[in-house]
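Q: need the 3D shape of this:
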Amino acid sequence: MKNLLQRAWRQERSSDSLAEVFSSVEIPKNANFWRKLIAFLGPGLMISVGYMDPGNWATDIAGGAQFGYTLLSVILISNLFAIVLQHLSLKLGIVAERDLAQACKDHFHPVVNFILWVFCEIAIAAMDLAEVLGTAIALNLLFGIPLTWGVAITIIDVFVILLLQSKGFRWLESVVGGLIFIILICFGYQIIISKPEIFPILSGLVPQKEIVSNPSMLYIAIGILGATVMPHNLYLHSSIVQTRNYERTDEGKKEAIKFATIDSTASLLLAFFINAAILIVAAATFHTSGNKDIADIYDAHRMLEPLLGTSFASIAFAVALLASGQNSTLTGTLAGQIVMEGFLNLKLKPWLRRLITRLIAVIPAFFVTLFYGEKGTSELLVLSQVILSMQLSFAVIPLVMFTNDKLKMGRFVNKNWFRILVWIISMIIVILNLYLLFETFSGK
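A: This next block holds a predicted model:
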């Protein structure tokens, strides 16, 4: 098996992915199912963060406010696509013992790799931009801190992340899990007080013909799909699954794929609940009261208190946004490190790598908030999602190619029916993102 994999790649793997934490989390030997599952839990939660980051909030809020519960089915379909793609990502990391960036470096021509790296860095900077703006908006909503100051404060995240990384990967996973729990509690509370109707919610989970026939609804639906699957997550997941010290044998890899898939699927279902909760709260609060023009985070925050009759609703909303922004910062840091080390085999000091990425995001965010305020911030948040959509195809297609290649995956290659399925999903995502880009730049 090992010799087969070595012959499949243009060059041998140069180093371990995230070498400082590679195989650092012990898996108990001869333990029962539940103890092993607990040991594997964590990477899935870190991946789920990308599916509930501040960039997703605007499309969920707009969808719920304008069209009620109808677009819940789109969130569900998007999440199912994400579950499949993240399964491919973790399988690549476990079987090939490469993250997606390393796999591209070891397969493609250097010129192709350089182009892929540039696109990926742009996407990570765009993602970081969404994190910066989300955190700055949350600080503004909670404490009245001006947006420009909020943007500047986000630079401190660099040092917080370094502190967390120094304590060990399991500790980092725990912090991420804790922040997700805060988001869950906040939106659980908002669902309870907004009192949504159960049967319309269940009906919304079934795709409706009007989603395709109504141009405005179709545009938002594609926006939800385009903003859901995050390209950096495909690089990240293929790396952090290798933090587990499973046996690097066929049987050990088979077991690791099983438990990592359970972890990933369960975590993404949790992300589905949170994304659905954002849309449900928007539908129950804004759509039913006739406030269908709510389209961004600021509008939603302003209207929650008068419509629901309690200030805790808007506070919970802002707290959840702050937790979401901080969580996205943690995973974005790792994704940036993985991409730079994987494509270039270039290892910078963590604080320097993070500071460079953060400044790329902070500088445009600072000047936009300084000169254009809330409106400019909302538009910049949307632009960051458009840039991410542009990069998605460059991550999905190589991932599908590698996991469909028997020379690279050996006995773990995708089965024939699954190969067809993943290519269909990939083409749907590519076509819809191209449509979203066309509509965005044509001035819809």
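
Q: alpha carbons only for contacts and neighbour counts from here, please
A: Noted.

Q: where is the longest helix in this protein?
A: helix 350-403 (DSSP state H).

Q: need the residues that contact the helix or strand just after that one.
A: Next helix or strand after helix 350-403 toward the C-terminus (DSSP states H and E): helix 406-409. If you take CA atoms under 8 Å, 6 or more residues apart in numbering as the criterion, helix 406-409 is touched by 4-5, 7-9, 92, 95-96, 402-403, 412-413.

Q: got it, and stretch 361-371?
A: 125-126, 128-129, 132-133, 147-148, 151-152, 155, 376-377, 380.

Q: hmm, try it at 7 Å
A: Residues outside stretch 361-371 that contact it (CA atoms under 7 Å, 6 or more residues apart in numbering): 125-126, 128-129, 132-133, 147-148, 151, 376-377.

Q: one more: stretch 329-344?
A: Contacts for stretch 329-344 (CA under 7 Å, 6+ apart): 18, 46, 101-102, 105, 113, 117, 124, 128, 131, 161, 232, 235-236, 346-347, 354.

Q: Proceed likewise with the subsequent sequence, for comparison:
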Amino acid sequence: MAPPPPFDADPNAAPGSSPPVARRVSLSESYRSVAVPKSAPFWRRLLAFSGPGYLVAVGYMDPGNWATDIAGGSAFGYQLLSVILISNMMAMLLQALAARLGIAAGLDLAQACRERYPRAINLTLWVLCEIAIIACDLAEVLGTAIALQLLFGLPLLWGVGITACDVLLILMLQHYGFRLLEAFIVTLLVVIAGCFAYELVIARPDIAAIAGGLVPTARIVTDPAMLYLAIGILGATVMPHNLYLHSSIVQTRAFDTDDTGKRHAIRMATIDSSVALGLALFINAAILILAAATFHVAGRHDVAEISQAYALLSPMLGAGAASVVFAVALLAAGQNSTVTGTLAGQIVAEGFLDLKIPIWARRLATRLLAIIPAVAVIAALGDRGATELLVLSQVVLSLQLPFAVVPLVAFTSDRALMGGLASPAWLKWAAWSVAGVIIGLNGWLLVGFL
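A: Below is the predicted model of the structure:
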């Protein structure tokens, strides 16, 4: 297949308008590079669209989730399972909107912001998005460093330094095509899911307590400690940079660009992301359930660090492999998140600033900005500070969410931009309700801090 042009005409321009609007296509090296069979069975067409959802799902089970889920499970048992469930349902809706924007408008979220907002607002949103990406990358750095320490005994500072070299992995994978990148991600996701399936079998959680934990309680909002963790879980589950990422990578599929082709692509992309996020729901819930069944039930409500959980799992569960399997899953999660964080950073820089940056330069810059606070905190507070920084990074992500969610909902509801594929009334009001919940929870958290 010939490489796609770096620029494309505005698909929403009026017929005969002059001059056409030239746009730099999102992820030009992979744009429309995955063929979609036109007259094939449903499952083959779905398989062609499968992949972007799993890249997005990675962000919903990165090491930042582990810190908040372990702390929530050990301190409050199964009570915060409802937060994981609701957050995941919100994520499914928002990611479906991100796919809709990318397919119907031919724009990723960053490009849409650049086209539709004044320069000052656009630059502000870019800065906030970069902060979110750095916070996410910080969680990946710390998670990978902790996994290396647990598996090989490396000091945390050494592990943090090693993470700066993962740019080579990204370059290698992207060089061989987007499908290989997706296959790598899916393989690591299967490893993570298998690890936690094993952990749950040996932990033997209380099924009735799990069912009860899926029902929300007022205490989640009234208890400041629980609310802090709940918002951390929300920030770790619904990640702002994933909205930018998904709206771009759905454009790697060579679907028909008429309304019928776009409707079909939206439907397939929504199935893909919903199934992938179902896997993310299982893994996030499994981490919290494991902490509740192992630590909370035994009266260890103080387990809030990943290294603590690793040290206690084998003796408390009576299985020598439990701790090692836990650390292997953590390492896989950290490496997976590294790949998608790199792509999101590239998309954001190109979309907001129309700036083409070499992947290696972008990756090193983002990683160095994450390594600096990680090194400073570990040097000052020791290993204990790493987990505290992990939880804080997820709260920071949550505080950034409204600045990605509100533009996304507004754009996908705009018929001038989306045409006949704009969100129907029920979807629009559901999306604005989700945005209101996110803004309300963040406001409550800020009031509590003040």
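
Q: hmm, back to that, which among the contacts of stretch 361-371 of the first structure gets closest to residue 360 of the first structure?
A: Of all the contacts of stretch 361-371 of the first structure, residue 360 of the first structure sits closest to residue 125, with 6.4 Å by CA to CA.

Q: what sits against that closest one?
A: 357, 360-361.

Q: in PyMOL, how would I select just the buried ones from those residues?
A: The PyMOL command for the buried members of those (criterion: 16 or more other CA atoms under 10 Å) is given here:
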select buried, resi 357+360+361
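
Q: and which of the contacts of residue 125 of the first structure is nearest residue 172 of the first structure?
A: residue 357 (19.8 Å).

Q: spatially central residue in the second structure, please.
A: Centroid-nearest residue in the second structure: residue 59, 2.4 Å away (criterion: CA atoms, centre = their mean).

Q: residue in the first structure paired with it?
A: Under the alignment (TM-score structural alignment), residue 59 of the second structure pairs with residue 50 in the first structure.

Q: list the residues that contact its match.
A: Contacts of residue 50 of the first structure by CA under 7 Å, 6+ apart are 230, 233, 328.

Q: what number of residues lie near the first one?
A: Yep, that's residue 230 of the first structure we're talking about. 26 (other CA atoms under 10 Å).

Q: now do the contacts for it.
A: With contact set as CA under 7 Å, 6+ apart, residue 230 of the first structure has these partners: 50, 392.

Q: state the distance from it to residue 429 of the first structure.
A: Plainly put, residue 230 of the first structure is 11 Å away from residue 429 of the first structure if you go by CA to CA, to the nearest Å.

Q: pull out the buried positions in the helix or strand where residue 182 of the second structure lies.
A: Taking DSSP H and E as the definition, residue 182 of the second structure sits inside helix 178-203. Going by neighbour count (16+ other CA under 10 Å), the buried part of helix 178-203 of the second structure is 178-179, 181-182, 185-186, 188-189, 191-193, 195-196, 199-200, 203.

Q: now the helices for the stretch 101-250 of the first structure?
A: Remark: helices assigned in the stretch 101-250 of the first structure by DSSP state H, counting those that start in this stretch are 110-143, 147-153, 157-166, 169-194, 198-204, 210-213, 215-228, 231-240, 250-282.

Q: on that earlier part again, who wins on neighbours among the contacts of helix 406-409 of the first structure?
A: Within these, most neighbours by other CA under 10 Å means residue 92, with 29 neighbours.

Q: would you confirm that it contacts residue 240?
A: No: contact between residue 92 of the first structure and residue 240 fails when scored by CA atoms under 7 Å: they sit 11.5 Å apart.
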